[in-house]
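K.L.:
Quick one, fold the following:
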Amino acid sequence: MIGVIADDVTGATDVAVAFRRAGLRSGVYFGTPESTAVDEGLDVVVIALKSRTIAADGAVAQSLAAAHALQAMGATQLYFKYCSTFDSTANGNIGPVLDALVGLVQVDVVVTTPASPEHGRTTFHGHLFVDGVLLSESSMRNHPLTPMRDSALTRLMDAQAEGGSAVIGHDVVARGAAAIRSEVEAARGGTRYLFPDAASEVDLLAIAQAVLDAPLVAGAAGLAGAIGRVRGGARASRNGRNDSVPAGRAAVLAGSCSRRTLEQIDRVLQAERPAHRLDALESDDPEHLARRALEWYDALPTGPAPLIYSSLPPPELHEVQEKLGVERSAEILEAAIGRVAEGLRDRGVTRFVAAGGETSGSVVAALGVRGGIVGVEAARGVPWIHTDQDLDVLLKSGNFGEPDLLLSASEGSA
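P.N.:
I've put the predicted structure just below:
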């Protein structure tokens, strides 16, 4: 069994469905579960944490607890999943968490890559590109929580991790798994983290073959999916796939301020779906904001699924953050969305479409969802999660999905 530790909720669903797509039966659990709560038939167990932007010591503690639990469940390989844009700060949390996992597993070298070519994330000469643009020149440069202003993976890692890092060049990767393994062996005792270049799915498959038996691997969903393809073929027949799209009353909850989510919200508004915005400048009381939203929902006639959102374009977002502070404004809106999710569940909503990693974390926490089986994708990397509470949740990373995703995923009545 492969045990995955994901540093946020939407990243967890992305990596879980990458394994599922390869033919492995995957389950996602929000927070570290009791072993008795985990389906014994799973090939991949993914534990979703909210550790990406918390203090490094907290991220380390949560990740180690998840790793211990996965080992107790029988995991033979641990995979630390971080974002394909290497979202982090100079202090962590990718480096500190990996350093701790290295100590737990007792390995000399870890192969890691954020590359995910299907999502436009590639690496070359040790630099990370987003849709063909250097990470430092992409929209991630001005991310409100984790601004990424360097594209060199070794510099980013060395600023927050011990043991040093190096690049495995594309010329080596192109020669295949044996050449990559030779580079790994040569690094033992000298360099802890190796970033192999990956510009294509073929590159990722070569890397996956090289690390197939490694006790610890790290990266985005791209490498995970490649490992799944190398491992998975024979298991596909017993995958127990559920490819049905769930039915039931739906609602969309959006908090991401990414360009793609803002575009998806615009499509919902253009379709004249009912929509209500949570405004932290109107009130800094989450209870008040949630109550107003639910009163608005209660007054709606029967019709298409509504949108309740806090997402804002950059100028308006900066205004809110300047007046309330970055952390305080996020706390207010995440708490409000969580309370709204609870209220909608109590009113009979069974399908929740959540846009944004922090929003998704707030929604699953408020609903008390502990985990579920990964189902069909509504978009690449965005699967439905079928829970044991008669609820279905779609947890969308801010940048994922086509412009009409929020509309298509919530088709049906409110």
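K.L.:
contacts, neighbours, all on C-alpha from now
P.N.:
Noted.
K.L.:
just the strands in the stretch 201-350 of the chain please.
P.N.:
216-219, 250-254, 275-277, 307-309 (DSSP state E, counting those that start in this stretch).
K.L.:
Turn the ones you listed into TSV, columns for mean neighbour count.
P.N.:
Putting the strands of the stretch 201-350 of the chain into TSV (neighbours: other Cα atoms under 10 Å) gives the following:
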stretch	mean neighbour count
strand 216-219	24
strand 250-254	27
strand 275-277	17
strand 307-309	24
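K.L.:
Can I get those in a markdown table including distance to Pro315?
P.N.:
As requested, the strands of the stretch 201-350 of the chain are arranged in a markdown table below (distance: least, Cα to Cα, whole Å):
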| stretch | distance to Pro315 |
| --- | --- |
| strand 216-219 | 32 |
| strand 250-254 | 18 |
| strand 275-277 | 16 |
| strand 307-309 | 17 |
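K.L.:
So which of those strands is nearest Leu324?
P.N.:
Closest to Leu324 of the strands of the stretch 201-350 of the chain is strand 275-277 (Cα to Cα; 17.3 Å).
K.L.:
Could you list the residues in contact with the closest one?
P.N.:
With contact meaning Cα atoms under 8 Å, 6 or more residues apart in numbering, strand 275-277 is reached by Leu269, Ala293, Trp296, Pro306, Leu307, Ile308, Tyr309, Ser310.
K.L.:
Look up how far Glu272 lies from the last one.
P.N.:
Counting by Cα to Cα, to the nearest Å, the gap from Ser310 to Glu272 is 18 Å.
K.L.:
neighbour count winner among those two?
P.N.:
Ser310 (21 against 11; other Cα atoms under 10 Å).
K.L.:
Verify the contact between that one and Leu278 for me.
P.N.:
Yes. Using Cα atoms under 8 Å, Ser310 is in contact with Leu278, at 4.9 Å.
K.L.:
what do these two both touch?
P.N.:
Shared contacts of Ser310 and Leu278, counting by Cα under 8 Å, 6+ apart, come down to Leu333.
K.L.:
thinking again about what came up before, possible to save the contacts of strand 275-277 as JSON lines with distance to Ala55?
P.N.:
What follows is the contacts of strand 275-277, written out as JSON lines (distance: Cα to Cα, whole Å):
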{"residue": "Leu269", "distance to Ala55": "37"}
{"residue": "Ala293", "distance to Ala55": "32"}
{"residue": "Trp296", "distance to Ala55": "37"}
{"residue": "Pro306", "distance to Ala55": "35"}
{"residue": "Leu307", "distance to Ala55": "32"}
{"residue": "Ile308", "distance to Ala55": "30"}
{"residue": "Tyr309", "distance to Ala55": "27"}
{"residue": "Ser310", "distance to Ala55": "25"}
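K.L.:
Please provide the structure for the following sequence as well, for comparison with the first:
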Amino acid sequence: MRPAPAVVYYGDDFTGATDTLGTAARAGLRALLFLKTPDEARLARAGALDVLGIAGAARAMTPEEMQAELRPVEALFRSLGARVLHYKTCSTFDSAPHIGSIGAAVRLLRAAVEQPWTAIVGGQPNLGRYCLFGNLFAAAGNGGEVFRIDRHPTMSRHPVTPMDEADLRMHLAKQGLADVRCMPFTAASRGSDALDTALRQALHSPPADAVLFDVVDASQLGAIGDVLWARAQESTLLAVGPSSVVDALSTAMPPSREELQRRRNGARVAQMSLTPASGPVLVLAGSLSPVSARQVAAAVSFDTVWLDAPRLAQRDDATLTGHADAIAGSLARGRNVLACTRTPGTMPSGGGLDAQALARAGGDLLAKVLAATPLRRIGIAGGDTSSHAVQALDAWGLSYIADMGAGASLCRVHSDDAKLDGMEIMLKGGQMGTDDVLERLVHGGIA
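P.N.:
Okay, here's the model as predicted:
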């Protein structure tokens, strides 16, 4: 009988889902990310797992669309016997009542677990995300200045879900989570026992919808993990938040026999050095963020193709075919290609383009290029672009290869199509990655 995973997580976009995959793998946990809810045959093929992930696109869905998306996740969690169901959100919590509603996800998934309350972890320090007394702060780019999220130069102006409220309790109340109580970072800083006492007080009558755990420093994650894992042993738990949820739990979860053996031998999970690409690299940059713009500007090893975003968003077949042929031709000549949807000088809003239509067109473009010119390594920038692009591929799973830094991982594609199986793919959100991340995708190196 296959042992149950400890954690099942659903990533509300593909880039975030790979960040959690990398977090679990670097903690020594056996982890695999499925690109849709797996059936029994896929589960058997995956073998024993500590962390089972499902990559999705709920961040770009209406509450009605989320119902169809998340019902299979709920059913899978029940059937596997896992202890924690993690709804993985973006570390900036950007969402709204009408699109990507975290509140709607909680209402849909709460029936799958036994605990009547939901744990929300509010920060991810390794990405420059901090939660203090319920208020979210985020750095502008890797190592950049930290802003309150409602004053963040990018997230406060997000084209789909702008963050206009820093207090996550009020932000989530707009999405139907009326009673979210805060566990201040001062409690976690005093250790697991102090945090557990504070949690018991917070959960005292009347019952809470959810409890938000502040995170200011990575050292607090150990106490949070201890408390949440202990609760999950009593009865199954729904946890919401970025990859710091798995980061916290990994400190308390019992290690696998393989990990125990590594520890006995004095080994640690290696920080793998990324090898140079073995052939031409394609990067599809659909992100409109200033961080991605800096990465594009630093990508000197690529031929840059400026895509006709308005026509692609209108699903113009001639434009799609023309771009695909040009990109495939350059790749066939051994050139690295960077295909960008935002030309220099355009506004971050994208000029009123339908962002979802453009992301779907990006997926169609990638599939068309790979059908003409199979590649061994590709990269995709932008959360929605990544989700739609990977969904356009004939692939069923991803496993971790190496850390690309600041929330980006290089992964191995698992597919029944021999042309795709084993291809390496980097998915990164618009705010993620160092300025040289695209160059390292070509030339390798340690993040």
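K.L.:
Could I get the TM-score for this pair?
P.N.:
TM-score of the superposed chains, computed with TM-score structural alignment, normalised by the length of structure 1, equals 0.90; 404 aligned residues with a Cα RMSD of 2.4 Å.
K.L.:
Tell me the residue in structure 2 aligned with Ala336 of structure 1.
P.N.:
Aligned by TM-score structural alignment, Ala336 of structure 1 pairs with Ala361 of structure 2.
K.L.:
ditto for Gly120 of structure 1
P.N.:
Checking TM-score structural alignment: Gly120 of structure 1 goes with Gly128.
K.L.:
give me the number of residues near the closest residue to that match other than its chain neighbours?
P.N.:
Nearest non-adjacent residue to Gly128 of structure 2, counting by Cα to Cα, 6 or more residues apart in numbering: Ala139, 5.1 Å away. Residues near Ala139 of structure 2, counting by other Cα under 10 Å, number 21.
K.L.:
End to end on stretch 236-254 of structure 2, go ahead and measure it.
P.N.:
Stretch 236-254 of structure 2 end-to-end distance (Cα to Cα) = 16 Å.
K.L.:
which SS state does Val8 of structure 2 fall under?
P.N.:
strand (DSSP: H, G, I helix; E, B strand; the rest coil).
K.L.:
That one maps to what in structure 1?
P.N.:
Match for Val8 of structure 2 (TM-score structural alignment): Gly3.
K.L.:
That match touches Lys81, doesn't it?
P.N.:
No. In this structure, Gly3 of structure 1 is not within contact of Lys81 by Cα under 8 Å, at 10.3 Å.
K.L.:
Of those two, which one has the most company?
P.N.:
Counted by other Cα under 10 Å, Gly3 of structure 1 and Lys81 do not tie: Lys81 has more neighbours, with 29 against 24.
K.L.:
ok, the more buried one to Gly232 of structure 1 distance?
P.N.:
The value you get for Lys81 of structure 1 to Gly232 of structure 1, if Cα to Cα is used, is 19 Å.
K.L.:
The longest strand along structure 2 corresponds to what range in structure 1?
P.N.:
Counting residues, the longest strand found in structure 2 (DSSP state E) is strand 397-405. Aligned by TM-score structural alignment, strand 397-405 of structure 2 corresponds to residues 371-379 of structure 1.
K.L.:
How many residues are close by the counterpart of Ile224 of structure 2 in structure 1?
P.N.:
Aligning on TM-score structural alignment places Ile224 of structure 2 opposite Ile207 in structure 1. Ile207 of structure 1 has 28 neighbours, counted by other Cα under 10 Å.
K.L.:
can you pull the contacts of Ile207 of structure 1?
P.N.:
Val173, Gly176, Ala177, Ile180, Pro196, Leu223.
K.L.:
What's the separation between it and Ala69 of structure 1?
P.N.:
27 Å.
K.L.:
now do Asp346 of structure 1
P.N.:
32 Å.
K.L.:
for Gly248 of structure 1, same thing?
P.N.:
34 Å.
K.L.:
again with Gly95 of structure 1
P.N.:
Gly95 of structure 1 is 21 Å from Ala69 of structure 1, by Cα to Cα.
K.L.:
likewise Ala179 of structure 1?
P.N.:
34 Å.
K.L.:
wait, the match of Ala336 of structure 1 sits on Arg311?
P.N.:
No. Using Cα under 8 Å, Ala361 of structure 2 makes no contact with Arg311, being 9.6 Å away.
K.L.:
what about the two, which has more around it?
P.N.:
Ranked by neighbour count (other Cα under 10 Å), Ala361 of structure 2 and Arg311 place Ala361 first, with 25 against 16.
K.L.:
tell me the contacts of that one?
P.N.:
Leu312, Ala313, Arg315, Leu320.
K.L.:
10 Å instead?
P.N.:
By Cα atoms under 10 Å, 6 or more residues apart in numbering, the residues touching Ala361 of structure 2 are 309, 311-317, 320, 355, 367, 385, 388-389, 392.
K.L.:
Also Ser311 of structure 1?
P.N.:
Taking Cα under 10 Å, 6+ apart, we find Ser311 of structure 1 in contact with 253-258, 261-262, 265, 277-279, 317, 333, 355-356.
K.L.:
Who wins on neighbours among the residues you listed?
P.N.:
The most crowded member of the contacts of Ser311 of structure 1, judged by other Cα under 10 Å, is Ala355 (31 neighbours).
K.L.:
Map it across to structure 2 for me.
P.N.:
When structure 2 is aligned by TM-score structural alignment, the residue opposite Ala355 of structure 1 is Ala381.
K.L.:
mind listing what that match touches?
P.N.:
Counting by Cα under 10 Å, 6+ apart, Ala381 of structure 2 has contacts 15, 283-289, 292, 295-296, 340, 408, 426-433, 438.
K.L.:
ok, and the closest non-adjacent residue to Gln233 of structure 2?
P.N.:
Arg83 (6.8 Å).
K.L.:
list the contacts for that neighbour?
P.N.:
By Cα under 10 Å, 6+ apart, the neighbours of Arg83 of structure 2 are 4-8, 77, 113-114, 229, 231-238.
K.L.:
still contacting in structure 1, which of the residues you listed?
P.N.:
Using both residues aligned by TM-score structural alignment, their matches' Cα atoms under 10 Å, structure 1 keeps these contacts from these: Pro5, Val7, Val8, Phe77, Ala232, Thr236, Leu238.
K.L.:
Just send those back as TSV, with distance to Ala46 of structure 2 too.
P.N.:
Shown next, in TSV, are the kept ones among the contacts of Arg83 of structure 2 (distance: Cα to Cα, whole Å):
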residue	distance to Ala46 of structure 2
Pro5	11
Val7	15
Val8	14
Phe77	16
Ala232	24
Thr236	23
Leu238	24
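K.L.:
Got a PyMOL select line for the buried ones in those residues?
P.N.:
Only the buried members of these enter the following PyMOL selection, criterion being 16 or more other Cα atoms under 10 Å:
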select buried, resi 5+7+8+77+232+236+238
